[in-house]
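**Student:** below: sequence and its predicted model.
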Amino acid sequence: MEKVIQIIHITKELSGRWTIPILLSLDESGGRFTPLKNALQISPSRLSNNLKTMTEAGFIQHLSPFERNHPLLPEYKLTDRGRFLKEAALIISSAEQQLDQGFLAAKAWNWPVLIALYHQYHEFNAIRHLLGTVTPRILSKRLGELYEKGLVEKTLITEPAPKYTYALGMNVESIIRSVDRKLCALL
């Protein structure tokens, strides 16, 4: 149970439109703001906000003027946590290519929901309880979107009271199993 919660936490930390792209591109850009902005095709204000958030979360470190290659140009580097999350981001990115359903990690809760379903949490309230801070509205929306993409199956159970149960799609389970196994190996 503890590893499941850790994996869900990792996938939650990697959620967001720019988190994985920044983690994967930071070293290649030399940690410099402008090359990173150009590589990601992101607006300066959006990149700045994301770098600030990731610095506050402890994923990256903003180098002081004395640590930089050029004292006037901002530079960043991955922290130990950031390097760990970069490895997890590589696993998620590889799985998303196999799933061929777009950038799932761009939206919060997609990957935590898939991991919860892999670990046999099939009922809405069980998934919600496992994920902790997810709202019922967002969970319902994510389950619906994943269902529409064919990644999740839902079944109506009529007895004793009508409710839906959820499961991973047949062609998805092996990919999620691989992600789970690789993320467990990182821990």
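**Tutor:** Now that the structure is in, tell me what you want to look at.
**Student:** drop to CA atoms for contacts and neighbour counts, all remaining ones
**Tutor:** Fine.
**Student:** helix, strand or coil: sort out the residue lying farthest from the centre of the chain for me.
**Tutor:** Most distant residue from the mean C-alpha position of the chain: residue 160, 35.9 Å away (C-alpha atoms, centre = their mean). When classified by DSSP: H, G, I helix; E, B strand; the rest coil, residue 160 comes out as coil.
**Student:** go on, the one 5 residues further on?
**Tutor:** Assigned state for residue 165: strand (three-state reduction, three-state DSSP).
**Student:** show me what contacts residue 91?
**Tutor:** 179, 182, 183 (C-alpha atoms under 8 Å, 6 or more residues apart in numbering).
**Student:** structure two is appended below for comparative analysis:
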Amino acid sequence: MEKEVQVIHIMKELSGRWTIPILLSLDKSGGRFTPLKNTLQISPSRLSSNLKTMTEAGLIQHLSPFERNHPLLPEYELTEKGRFMKEVALVISNAEYRLNQGFLAAKAWNWPVLIALYYQYHEFNAIRQLLQTVTPRILSKRLGELYEKGLLEKTLITNPRPKYTYALSSNTEPIIRSTNSNLSALL
């Protein structure tokens, strides 16, 4: 149970439109704001907001003027936690390439839901309880979107009360299994 919670917590931390792209591009841009902005094609305010959030989460650190290559230009570098999360981001990117469904991590809760299903949480309330902070509305939306993409299957159970159960599709399960194995190896 402990490993499940760790993997899901990591997936929640990496969910969001810009977290993984920033982690994967920070070193290539030399940690500098403008090259990073240009590489990602992101607005300065959005990048600044994401960098602040990632700094608060302990993924990156803002270098002081004395540590920078140019004292007037902002620079960032990955922390130890950020380097670990970059390795996780590479595993997720590889899995998303194999799933061929686009950038799933761009939407919060996609990956935590997939991992919950891998860990045999098949009912809506069980998934919600495992993910803790997800709202019923967003969980329902993510399950529906993942179902439409063919990444999971849902089955209607009528007794004793009608309800859906969810499972990874036969094409998705081996990819999520190897992804989970790779993530567990990093822990």
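**Tutor:** Looks like it came in fine. Here the structure is a predicted model, which means the values were calculated and not measured.
**Student:** re the thing from before, how close does the residue farthest from the centre of structure 1 sit to residue 126 of structure 1?
**Tutor:** Using C-alpha to C-alpha, to the nearest Å, we find residue 160 of structure 1 at a distance of 17 Å from residue 126 of structure 1.
**Student:** all strands in structure 2, in order from the N-terminus.
**Tutor:** With strands called from DSSP state E, structure 2 shows them at 60-62, 76-78, 152-157, 163-168.
**Student:** out of these, nearest to residue 33 of structure 2?
**Tutor:** Set against residue 33 of structure 2 and scored by C-alpha to C-alpha, the strands of structure 2 come closest in strand 76-78, at 7.8 Å.
**Student:** quick one: contacts of the closest one?
**Tutor:** 23, 26, 27, 31, 32, 33, 59, 60, 61, 62, 63.
**Student:** which of those residues are buried?
**Tutor:** The neighbour count (16 or more other C-alpha atoms under 10 Å) marks 23, 26, 31, 32, 33, 59, 60, 61, 62, 63 as buried among those.
**Student:** between those residues, which is nearest residue 7 of structure 2?
**Tutor:** For these, the residue nearest residue 7 of structure 2 by C-alpha to C-alpha is residue 59; the value is 16.5 Å.
**Student:** tell me the contacts of that closest one?
**Tutor:** 78, 79, 80, 81, 82, 83, 85.
**Student:** let's see 6 Å
**Tutor:** Residue 59 of structure 2 makes contacts with 79, 81, 82, as judged by C-alpha atoms under 6 Å, 6 or more residues apart in numbering.
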